[in-house]
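Next come a sequence and a model predicted from it.
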Amino acid sequence: MKIVVTGSLGHIGKPLTWELLSKGHSVTVISSNSEKRAAIEALGATAAIGSVDDVNFLTTALADADANAIFAMVPPNFAETDQVAYYRRITGNYVRAIAQTGVERVVLLSSYGAHLDKDTGFILGAHHAETILNTLPGNIAITHLRAGYFYYNLFGFTDMIKSAGFIGTNYGGDDLIVLVAPVDIAAVAAEELLKPATGITIRYVASDERTASEIAQGLGAAIGKPDLQWLVLTSEQMKEGMEMRGLPAHVIASFVELGASLHSGDLLNDYNQHKPVLGKVKLEDFAREFAAAF
């Protein structure tokens, strides 16, 4: 197959590209960073340098690759004050480019919680991305990969642990958190891209399931802080803490809204009805990585 991978050689893109190439497929990697060209070509893939925010570039990249399939993602961009508008714009570009080329298979990186149409912060963009992608012609097979809480997001608590001695958000304690490693997402994405498919499907991707307290215990044990706790703050307390860090108002609002949805359990309603086979990377594996960086 001829496959286009977006996301450059990031946490997901690099292992996904390697997996597809190792199976003998032709891969074109889209990257907005021209400095990645050499690394992409060193893997044996073709580099297409440009932005998915440019529909003309995206269309040309798919056409030049003569692509059968695409792994599509919306690059994170917290600078965009209207995240829904941003997700809609980028996904609209994908729809226009795919419709004009020969792509028959689309795998979208989405998120757990994408079944909800409100009150999910950044994840609301994934809901709109799925909805827009579903407007493609029926002969194009689409899979929405709804990924859980990325392990590497836990690195964001490093300073809090060092300064305050605990993790604190408007979710925590006994709240269940569905964790996922990028390499496990890459493995599932490769499987979906290569298997025969029709219509629109949804597949959840997760590596481990732990409560926030269990995560704190696991990280704490790895960094020599066995009493580390993950405390549940009020949304106002979380907001004030993020304001002290100087984060933009629109970013704070999204994080607070997302956290409240996780704490209420709404974010996991659909996931709990369609639980996947868990991936290989467990909390203890990530805890060693966290400790090394800590």
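That came through, no problem.

hey, let's count contacts and neighbours off CA atoms from now on
Fine.

Buried residues in the strand or helix carrying residue 243, which are they?
Using DSSP states H and E, residue 243 sits in helix 235-244. Burial within helix 235-244, assessed by neighbour count using 16 or more other CA atoms under 10 Å, is assigned to 235, 238-239, 242.

Going along the chain, name the helices of this protein.
Applying DSSP state H to the chain gives helices spanning 13-22, 37-43, 55-65, 83-99, 124-133, 158-164, 182-194, 212-223, 235-244, 249-264, 269-273, 283-293.

Show me the contact partners of the third one.
Read that as helix 55-65. Residues outside helix 55-65 that contact it (CA atoms under 8 Å, 6 or more residues apart in numbering): 2-4, 28, 30, 48, 50-52, 93-94, 96-98, 100-103.

Below is structure B, check it against A:
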Amino acid sequence: MKIIITGSLGNISKPLAQELIAKGHEVTIISSKADKQQELEALGAKAAIGSVEDVAFLKTAFAGADAVYGMTPPNFGATDMIGYYRNVANAYAEAVKSAAVKHIVYLSSYGADLEKGSGIIVGSHQAEDILNELNGVAVTCLRPGYFYYNLYNFLGMIKRQGVIGTNFGSDDKLVMVSPLDIAAVAAEELTAANPQNKVRYIASDERTCSEVAKLIGEAIGKPDLQWVTFTDEQVRNSMLEQGRPPVITDLLVELGAAIHTGLLRADYEKHKPALGKVKLPEFITEFAAAYNRN
């Protein structure tokens, strides 16, 4: 198969490309950075350098493809984050139609069933809606949980304050996921013999925030480490003091609140998948190594 992968050499896209190439598929990886071309080709992939918001570029890149893995690259510089998600999804949709691609696998998120109240994830909801309007195209929406590597955001707080804290915590449940498990599911869906329109949730482990803190604390020599829950206002003020734009701050606070109330995972709980292979303790070994390096 000829498969297009977006996301350059990211945490999901690189292992996804490696698996597909190892299985004999012809893979083209899209990256916005020309200096990545040599590394992309060293994997055995073709490199396509350009922006996923550039429809003309995507039409050319998608030509002749059997399937596309589409993701929305992080862009915290966007003044309209939800609009940015729509722009990327519209570009994918137009390019898929132009190139007559029959299957797109889109990296969405748990909580993407919600029209509102989920912060940045509203962008994933709207992107799914745009792609699902495609006629004659199988659209697979992957909805992974909370990425393990988001925990790296708390490294500084643990060092400075001796706690983990945001506007969710304590006994709040986290549906967590490894990029490697996402890559494995994406590879399975991209190469499906008879792709169908579907939503597929992906998770590797489920833990309360307190359980996460306990495991991290034991790994870094702080056995009493706690994950405390701050108010929305406390988190908002802290983010603004750190220089985050108000529009991004509000979306992140809303997202955290949706985790705290359980809103974000409500649909996931109705459609639970089998858990993936990479469990939290394996990631925490990497987390502890990063903590000790810094």
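Yes, it's here. The model shown is predicted, which means the values in this text are computed figures rather than measured ones.

Just give me the neighbour total for the nearest residue to residue 225 of structure 2 once chain neighbours are set aside.
Spatial nearest neighbour of residue 225 of structure 2, excluding adjacent residues (CA to CA, 6 or more residues apart in numbering): residue 217 at 5.1 Å. Look at residue 217 of structure 2: counted by other CA atoms under 10 Å, it has 20 neighbours.

Report the separation between the equivalent of residue 217 of structure 2 over in structure 1 and residue 209 of structure 1.
In structure 1, the residue matched to residue 217 of structure 2 (TM-score structural alignment) is residue 220. Residue 220 of structure 1 sits 17 Å away from residue 209 of structure 1, taking CA to CA, to the nearest Å as the criterion.

ok, how many other residues are close to residue 227 of structure 1?
There are 11 residues near residue 227 of structure 1, going by other CA under 10 Å.

Quick one: residues contacting it.
Residue 227 of structure 1 neighbours (CA under 8 Å, 6+ apart): 217, 220.

Over to the one 10 residues further on?
Under the criterion of CA under 8 Å, 6+ apart, the contact partners of residue 237 of structure 1 comprise residue 170.

any idea what it aligns with in structure 2?
Aligned partner of residue 237 of structure 1 by TM-score structural alignment: residue 234.

After alignment, which residue of structure 1 pairs with residue 143 of structure 2?
By TM-score structural alignment, residue 143 of structure 2 lines up with residue 146 in structure 1.

separation between the nearest residue to that match once chain neighbours are set aside and residue 141 of structure 1?
Nearest residue to residue 146 of structure 1, sequence neighbours excluded (CA to CA, 6+ apart): residue 111, at 3.9 Å. Taking CA to CA as the measure, residue 111 of structure 1 and residue 141 of structure 1 are separated by 19 Å.

Between these two, point out the one with more neighbours.
residue 111 (24 against 21).

Report the contact partners of residue 230 of structure 2.
Residues near residue 230 of structure 2 by CA under 8 Å, 6+ apart: 165-168.

which one of those has the most neighbours?
residue 168 (25 neighbours).

what residue of structure 1 takes the place of it?
Alignment note (TM-score structural alignment): residue 168 of structure 2 maps to residue 171 of structure 1.

What's the local residue count around the closest residue in space to that match that isn't next to it in sequence?
Distances taken as CA to CA, 6+ apart place residue 263 nearest to residue 171 of structure 1, at 4.7 Å, with adjacent residues excluded. Counted by other CA under 10 Å, the residues lying close to residue 263 of structure 1 total 21.

quick one: what's aligned to residue 263 of structure 1 in structure 2?
Per TM-score structural alignment, residue 263 of structure 1 is aligned with residue 260.
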